[in-house]
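Student: the sequence isn't on hand, but the structure is:
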């Protein structure tokens, strides 16, 4: 019997994706683990592996199709001599939607399966690959999260339709804090999209899922988060000198410290000194974080992603360098997993390598703080009581005024500047 291959949920919040490219064609033989497609999400383009051996009997969804719902049948896998019937409404009726339909009451049993109550005989429909959703009543999204987090679904009482386990039943905090009632009641603003000017040669390019998500999230950030900005100018020369010394000392170990690595550490230690800035607005509450997880902005083809370094305050500089290099490489190769970019308590965006004199970043919601680092510019500066040339970096941070007040923000910027200008503290 044919096996349905469905659009996977590649992150806890994914509801739709773009089937960017098929890596196989109808009739191809595949083995479990073979790459068969590229799926584009709002964060990255990820490869989809076959979970069973067989022959690609039908590609149900054409490559390049946008907004394919999680759970939709995208292809059918069959044995060599098997004839596969046309899937009913395969391109519009996702498997997840079938699972959501109320099922007739089954005969009393300890744990009835949805297929036993609702699915016609196996001869009439292709069989689905076994999954947690096939064994107990659970939504596909909740099943994927449970599998990723190692959550036992057996003892969880579902609150969804017919006792179905949904995401909220897993006790997983939402990635985006719910908007407070006052904000929800505010009138929504509709962006005015103007056509290109007449008579000007133009190429119109379709937006990727990532670019759409960036546009939506940053528009929401500027529209709903009250930003305010502080700039501190830091003498980079001590930090640059320490970096040279440390790299000379660890030469040959496969690790090389970048300026960005030291800035990441400085952000984390500054937030440890000023914990009131390591917070997140939560409507009627304020979330205070006990550790610093830094989202590191990485520019990739078609957009920007922010992989996260966890508990940076406890990491050595060499560990930060190794992790940041690995995450940047995964980001550029489109190999990031949801665990790589979920969360983060603060963001760092560094454009210094592009020679930018100053930048004012936009907050990455639901975080309350993002620091933008510019290039070091040689200019006159007071050094040890004398006017000399020094390499000065403008660091500008954007704060969510609902969570962080001006005085707290100023304390954070002072702590950050002192760490940059006395960088030996980063090594202790």
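Tutor: Yes, it's here. Computed from a prediction, not measured in an experiment: that's the story for all the values here.

Student: contacts and neighbour counts: CA atoms only from here.
Tutor: OK.

Student: okay, now residue 422: neighbour count?
Tutor: Using other C-alpha atoms under 10 Å, residue 422 is surrounded by 16 other residues.

Student: that one and residue 236 touch, don't they?
Tutor: No: checked against C-alpha atoms under 8 Å, the pair residue 422 and residue 236 is beyond contact range at 9.6 Å.

Student: give me the nearest residue to the residue nearest the centre of the chain, chain neighbours excluded.
Tutor: Nearest residue to the geometric centre of the chain (C-alpha atoms, centre = their mean): residue 341, 4.0 Å. Excluding the flanking residues, the one nearest residue 341 by C-alpha to C-alpha, 6 or more residues apart in numbering is residue 307, at 4.2 Å.

Student: residues contacting that neighbour?
Tutor: If you count contacts by C-alpha atoms under 8 Å, 6 or more residues apart in numbering, residue 307 has them with 295, 296, 297, 298, 327, 328, 331, 336, 340, 341, 342.

Student: what about the helices in this protein?
Tutor: For the chain, the helices defined by DSSP state H occupy 95-100, 114-118, 132-135, 140-149, 181-184, 209-224, 237-249, 259-273, 317-332, 338-341, 406-421.

Student: which of the ones you listed sits most buried?
Tutor: Neighbour counts (mean count of other C-alpha atoms under 10 Å) averaged over each of the helices of the chain peak at helix 259-273, with a mean of 22.

Student: just the strands from the stretch 1-150 of the chain, written as ranges.
Tutor: 3-6, 16-22, 29-30, 35-40, 45-49, 54-59, 65-69, 73-78, 127-128 (DSSP state E, counting those that start in this stretch).

Student: burial of residue 204, as a residue count?
Tutor: There are 6 residues near residue 204, going by other C-alpha under 10 Å.

Student: again but with residue 299, I slipped
Tutor: 15.

Student: quick check: the gap between it and residue 236.
Tutor: Residue 299 sits at a distance of 24 Å from residue 236 (criterion: C-alpha to C-alpha, to the nearest Å).

Student: test my guess that residue 421 contacts residue 241.
Tutor: No: the pair residue 421 / residue 241 is not scored as a contact, 10.7 Å apart, by C-alpha under 8 Å.

Student: circling back to that earlier point, and of the contacts of residue 307, the nearest to residue 357?
Tutor: Nearest to residue 357 among these is residue 297, at 17.9 Å by C-alpha to C-alpha.

Student: wait, residue 397 touches residue 361, no?
Tutor: Yes: at 7.1 Å, residue 397 counts as touching residue 361 under the criterion of C-alpha under 8 Å.

Student: can you list residues touching both of the two?
Tutor: 370, 371, 372.

Student: closest one of those residues to residue 413?
Tutor: Nearest to residue 413 among the shared contacts of residue 397 and residue 361, with distances taken as C-alpha to C-alpha, is residue 371, at 9.5 Å.

Student: name the nearest residue to that closest one, ignoring sequence neighbours.
Tutor: residue 397 (4.2 Å).

Student: check contacts around that neighbour.
Tutor: 229, 230, 231, 360, 361, 369, 370, 371, 372, 413.

Student: second structure follows, compare the two:
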């Protein structure tokens, strides 16, 4: 008996997906576990499997369609089977569900017997021999409600003329309008600028237009999760400055040794930071916890997320059991996860259910910042740039390198003293980085 195949929930946070590509075509035989199509979820492009055996009798959802979980996408059954009723059912269900990107339309112009050009287009094009500018709908309606005496003290000018006058610093009251009823037009402003010897703004003719950008599934999920986190998790922030010179030197020597031994990988400071975070979580396990409404769950594992910027948003793959991995293992794992994250090829289990997150913006030149906690974790560590500046050592001012970090904490789980204790342990590891190689 034929059945309707539906959009499958391919990740824990997925509520809708975009059908990127059909891998089966109408008439193909399919079986349970075979890949029907590729679907873009809120986090990655994933494979949607078939759950029934038979023939792909009909493809309901076209490529590019955005559908909620549970929406009909295809019909699978026996060859030659009558699916008229199922098609009708699928059509009625999909009418309200399927959405495809639609072009953004501009507001309709006011009715007029004269076709008038877009003011922005006029500004960007060479001056035409004839200029047509008419009152905006708002101006027309206001004017109709005013007496002639009330209009006498009001400067009448087209929106474009007003904008050009403002940008050039020209006083509209000194400009004589050549339009209907003395209305000031673009050409009047240009003549006024020329007469007054005012230099026209280089941006006056810029064709800058408003644009409505579609919201991707990933951006919707990011927005929803971050709003929920900031609303429901009482954040507080702890800043600390760390002597980064020992860590910088160790990394340089470590990478030099790796190069001589033939290793192709080059470790980043973030790899050492992840290792230090994992070891600090072992020593202060209260930070490696989550709020569970009726209890606090102290995790029996250390899975550290690494915030990775990808096209359209942000994703956090996790280094599992980071406390049991060497710095070199962490470096290789992070590089591989980040690469697949940018290709949208991560599996759901690779970017969910972590215990702590590190977000590093140092490579973008950011000295310090505070991050939003990745719920349901209880803390996130924000890493800034290594800064070269004078520091005091042994009572003397000497050149040094510092690293600013900020620990965002969920106050329901982590108190100030606990968070400060974790940061102190973390700092000791970074300022004595050979301990990270043990």
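Tutor: Looks like it arrived, so ask away. Only a predicted model underlies this, so the values are computations on that prediction, with no experimental measurement involved.

Student: in TSV, list the helices of the first structure along with distance to residue 24 of the first structure.
Tutor: Below are these laid out as TSV (distance: least, C-alpha to C-alpha, whole Å):
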stretch	distance to residue 24 of the first structure
helix 95-100	22
helix 114-118	30
helix 132-135	27
helix 140-149	25
helix 181-184	45
helix 209-224	23
helix 237-249	46
helix 259-273	40
helix 317-332	24
helix 338-341	25
helix 406-421	51
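
Student: related to what we said a few turns ago, out of the contacts of residue 397 of the first structure, who's the most crowded?
Tutor: Ranking the contacts of residue 397 of the first structure using other C-alpha under 10 Å puts residue 369 first, with 29 neighbours.

Student: can you report how many residues lie near residue 124 of the second structure?
Tutor: Neighbour number of residue 124 of the second structure under other C-alpha under 10 Å is 13.

Student: how about residue 80 of the second structure, what's its partner in the first structure?
Tutor: Here residue 80 of the second structure is matched to residue 82 in the first structure, going by TM-score structural alignment.

Student: run a quick neighbour tally on that match.
Tutor: 12.

Student: quick one: end-to-end length of stretch 332-344 of the first structure, please.
Tutor: End-to-end for stretch 332-344 of the first structure, by C-alpha to C-alpha: 19 Å.

Student: that one: how far from the chain's middle?
Tutor: 6 Å (C-alpha atoms, centre = their mean, to the nearest Å).

Student: equivalent range in the second structure for it?
Tutor: So stretch 332-344 of the first structure sits over residues 342-354 in the second structure, by TM-score structural alignment.

Student: who touches the matching stretch?
Tutor: 10-12, 43-46, 302-305, 309-311, 315-318, 337, 340, 377.

Student: list buried residues within these.
Tutor: Buried members of the contacts of stretch 342-354 of the second structure, scored by 16 or more other C-alpha atoms under 10 Å, are 10-11, 43-46, 302-305, 315-318, 337, 377.

Student: what's the closest of the residues you listed to residue 164 of the second structure?
Tutor: residue 315 (44.2 Å).

Student: OK, contacts around that closest one?
Tutor: So residue 315 of the second structure contacts 43, 307, 308, 309, 341, 351 (C-alpha under 8 Å, 6+ apart).

Student: kindly reformat these as JSON lines containing distance to residue 162 of the second structure.
Tutor: Below are those laid out as JSON lines (distance: C-alpha to C-alpha, whole Å):
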{"residue": "43", "distance to residue 162 of the second structure": "46"}
{"residue": "307", "distance to residue 162 of the second structure": "47"}
{"residue": "308", "distance to residue 162 of the second structure": "46"}
{"residue": "309", "distance to residue 162 of the second structure": "42"}
{"residue": "341", "distance to residue 162 of the second structure": "49"}
{"residue": "351", "distance to residue 162 of the second structure": "52"}
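
Student: with these in mind, which one is nearest to residue 119 of the second structure?
Tutor: residue 309 (38.8 Å).

Student: corresponding residue for residue 90 of the first structure in the second structure?
Tutor: Using TM-score structural alignment, residue 90 of the first structure lines up with residue 90 in the second structure.

Student: next, count neighbours for the residue mapped onto residue 203 of the first structure from the second structure.
Tutor: Taking TM-score structural alignment, residue 203 of the first structure has residue 211 as its aligned residue in the second structure. Using other C-alpha under 10 Å, residue 211 of the second structure has 9 other residues around it.

Student: then residue 363 of the second structure?
Tutor: Neighbour tally, residue 363 of the second structure, other C-alpha under 10 Å: 12.

Student: quick one: what's aligned to it in the first structure?
Tutor: Per TM-score structural alignment, residue 363 of the second structure is aligned with residue 353.

Student: quick one, what contacts that match?
Tutor: residue 375.

Student: for residue 410 of the first structure, see how far away it is.
Tutor: The value you get for residue 353 of the first structure to residue 410 of the first structure, if C-alpha to C-alpha is used, is 26 Å.

Student: go on, residue 330 of the first structure?
Tutor: 35 Å.

Student: one more: residue 68 of the first structure?
Tutor: 46 Å.

Student: and what of residue 404 of the first structure?
Tutor: 10 Å.

Student: over to residue 148 of the first structure?
Tutor: Counting by C-alpha to C-alpha, the gap from residue 148 of the first structure to residue 410 of the first structure is 40 Å.

Student: check residue 334 of the first structure too.
Tutor: Residue 334 of the first structure is 37 Å from residue 410 of the first structure, by C-alpha to C-alpha.

Student: same check, this time on residue 277 of the first structure
Tutor: Distance, residue 277 of the first structure to residue 410 of the first structure, using C-alpha to C-alpha: 10 Å.

Student: how about residue 6 of the first structure?
Tutor: Residue 6 of the first structure is 51 Å from residue 410 of the first structure, by C-alpha to C-alpha.

Student: ditto for residue 242 of the first structure
Tutor: 26 Å.

Student: please enumerate the strands of the stretch 251-400 of the second structure.
Tutor: 289-291, 296-298, 304-306, 308-310, 313-315, 318-319, 356-360, 379-393, 396-410.

Student: after alignment, which residue of the second structure pairs with residue 294 of the first structure?
Tutor: Residue 294 of the first structure maps onto residue 304 in the second structure, by TM-score structural alignment.

Student: in terms of contact, does its match touch residue 316 like I think?
Tutor: No: look at residue 304 of the second structure against residue 316 with C-alpha under 8 Å: they stay out of range, at 9.2 Å.

Student: which residues are in contact with each of the two?
Tutor: residue 357.
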